[in-house]
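Trainee: sequence and predicted model, in that order:
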Amino acid sequence: MQQNQKGAKLLIHILISFLKISPITFGGGYAMIPAIEREIVSKRKWLDEAEMSDVLSISGSAPGGIGINAATFIGYRLYGVRGALAAVVGMTLPTFLIIFLLGLFFASFNDNEKVNAAFQGIQIAIIALVCYAGYKMARTSIYDKSTFLMLTGTLFVLLFLNIHPMFVIIGGGLTGIVIMKVKDQLGFMKNATIDQKSKEKYKYTDYYMGDGI
């Protein structure tokens, strides 16, 4: 009984967390990344920065919006299928209601100068949020010369070559595998160590199902 109560408590916390994050959908999923990181990593401490970076990388590569993908991954990581469902509901419900209301009243204030000025201001803020999200991801993703070269190469391809982004994503994954193989063959991986303190920082089952929520 106590275990069920703790599980229900966790589901409620997952739902509430993504209900708070969802209204920041203005500008798309990437604008939500700072809010997701603040809520999940800084406040709740459900994931650390490295794990959050992995989640965002997978979410951005998978089909669909990065926001809803990240919510699904995080919810599943915390409490399986039920956690994923709670996260998805929390992420989609406010967005649906906001878009529904905007659709009802948009025609009446579409020509309002103040409203248009507000939307322009929101667009600038969204650019800042996306740049901040990129900076946070770069901190844990770019850690040596090879990853920096991959970043610059990918930017060049996206800016100057007419290549579909899906092929860029697939190429990035394959390039990462090749680089790891080469490093392993050259012996660069022998001295690589895993930060055990980071791995042990969060005792997931004890924290999620205990009093740490």
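Mentor: Cool, got the structure. Numbers count the residues shown, from 1 in each chain.

Trainee: from now on I want contacts and neighbour counts done on CA atoms only, so please keep to that.
Mentor: Noted.

Trainee: make sure residue 15 is actually in contact with residue 90.
Mentor: Yes - Residue 15 is within contact range of residue 90, at 4.9 Å (criterion: Cα atoms under 8 Å).

Trainee: point to the residue nearest the middle of this structure.
Mentor: Closest residue to the average C-alpha location of the chain: residue 56 at 3.8 Å, with Cα atoms, centre = their mean.

Trainee: next up, the contacts around that one.
Mentor: 66, 70 (Cα atoms under 8 Å, 6 or more residues apart in numbering).

Trainee: that one and residue 103, how far apart?
Mentor: For residue 56, the distance to residue 103 (Cα to Cα, to the nearest Å) stands at 30 Å.

Trainee: before we move on, what about residue 52?
Mentor: Distance, residue 52 to residue 103, using Cα to Cα: 33 Å.

Trainee: repeat for residue 127
Mentor: Taking Cα to Cα, one finds residue 127 at 24 Å from residue 103.

Trainee: and the two? which has more neighbours close in?
Mentor: residue 127 (14 against 11; other Cα atoms under 10 Å).

Trainee: put this next to the previous one:
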Amino acid sequence: MGGGSQVMNIYWDSFKTFFHIGIFTLGGGYAMIPLIEEEVVNKKKWVTKDEMLDLIAIAQSCPGVFAINIATFIGYKLRKTRGAICTTLGTALPSFLIILAIAMFFSQFKDNKVVAAMFRGIRPAVVALIAVPTFNLGKRAKLNWYTIWIPIACALAIWALGVSPIYIIMIAAVGGYIYGRINKTSCNS
């Protein structure tokens, strides 16, 4: 009896954890990174810091919503398909409910100056929520003076030259594969 109860508890716990993250995060997937990391790495210990870094990289390169991708991967690691469903629903449901509520009442407050001012005030906080995990990811990814040019060049190519992020991802994937093969060959020599 205890085993089935523990299994149900992990489903409920994973759903509840990602529901809380989803409901209390403004700014989308990247703003969720510190909360996800705090919950699943530091508190729950469902994944290690290195696994989290790998999951972030994979979630970024997969199509779809970043936060849902990472939640799905963590849920799958916990309890395969059912775990992935629980974490995915937990992440998506708050946004769905909030957007549904906004859509139902949007016409009543779309021209409200207080609401517009609130959203203008939230923007700088969202930028900080995205900048901090990006900086922390860079530190953990072991960026140094030899590799820091890569994200800078990618950002400039996208921003200044209008290069599609899809091409950047494809080039990075090929470059990472080649680097991995060369590194593997040099380690075996």
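Mentor: Yep, that arrived. Quick caveat: nothing in here was measured; it's all calculated off a predicted structure.

Trainee: ok, back up a step: please, which helix or strand holds the residue nearest to the centre of the first structure?
Mentor: Assigned by DSSP states H and E, residue 56 of the first structure falls within helix 49-61.

Trainee: any idea what residue 165 of the second structure aligns with in the first structure?
Mentor: Residue correspondence to the first structure (TM-score structural alignment): residue 165 of the second structure is matched to residue 165.

Trainee: from what I see, that match and residue 159 are in contact.
Mentor: No - with contact defined as Cα under 8 Å, residue 165 of the first structure does not count as touching residue 159 (10.9 Å).

Trainee: of the two, which one has the most company?
Mentor: residue 165 (13 against 9).

Trainee: which one is the more buried one nearest to, not counting chain neighbours?
Mentor: Spatially, and ignoring its direct neighbours in sequence, residue 165 of the first structure is nearest to residue 158 (7.4 Å; Cα to Cα, 6 or more residues apart in numbering).

Trainee: how big is the offset of the helix or strand hosting that neighbour relative to the second structure?
Mentor: If you go by DSSP H and E, residue 158 of the first structure is part of helix 145-160. With mean Cα distance after the TM-score superposition for the first structure, helix 145-160 of the first structure departs from the second structure by a mean of 2.8 Å once superposed.

Trainee: show me the strands in the second structure, by range?
Mentor: Assigned strands in the second structure: none (criterion: DSSP state E).

Trainee: now do the helices in it.
Mentor: 2-23, 29-36, 49-61, 66-109, 113-140, 149-159, 165-188 (DSSP state H).

Trainee: the longest one: average distance to aligned residues in the first structure?
Mentor: When the first structure is overlaid, helix 66-109 of the second structure sits 0.9 Å from its aligned residues on average, using mean Cα distance after the TM-score superposition for the first structure.

Trainee: ok and that helix relative to helix 2-23, angle-wise?
Mentor: 50 degrees (axes from the mean of the first three to the mean of the last three Cα atoms, to 10 degrees).

Trainee: so what's the gap between helix 66-109 of the second structure and the chain middle?
Mentor: Averaged C-alpha coordinates place helix 66-109 of the second structure at 12 Å from its chain's average position (Cα atoms, centre = their mean, to the nearest Å).

Trainee: which strands or helices does it pack on?
Mentor: Helix 66-109 of the second structure is packed against helix 2-23, helix 29-36, helix 49-61, with contacts defined by 3 or more Cα pairs under 8 Å, 6 or more residues apart in numbering; DSSP states H and E.

Trainee: what about 6 Å?
Mentor: Helix 66-109 of the second structure is packed against helix 2-23, helix 49-61, with contacts defined by 3 or more Cα pairs under 6 Å, 6 or more residues apart in numbering; DSSP states H and E.

Trainee: find me the equivalent region of that helix in the first structure.
Mentor: Counting by TM-score structural alignment, helix 66-109 of the second structure sits on residues 66-109 of the first structure.

Trainee: again with stretch 4-23 of the second structure
Mentor: Stretch 4-23 of the second structure corresponds to residues 4-23 of the first structure when matched by TM-score structural alignment.

Trainee: report the buried residues of the matching stretch.
Mentor: 6-8, 10-11, 13-19, 21-23 (16 or more other Cα atoms under 10 Å).

Trainee: and the furthest pair within those residues?
Mentor: Greatest spatial distance in the buried residues of stretch 4-23 of the first structure: 6 and 23, 27.2 Å, computed using Cα to Cα.

Trainee: now for residue 75 of the first structure, how many residues are close by?
Mentor: For residue 75 of the first structure, using other Cα under 10 Å, the count is 23.
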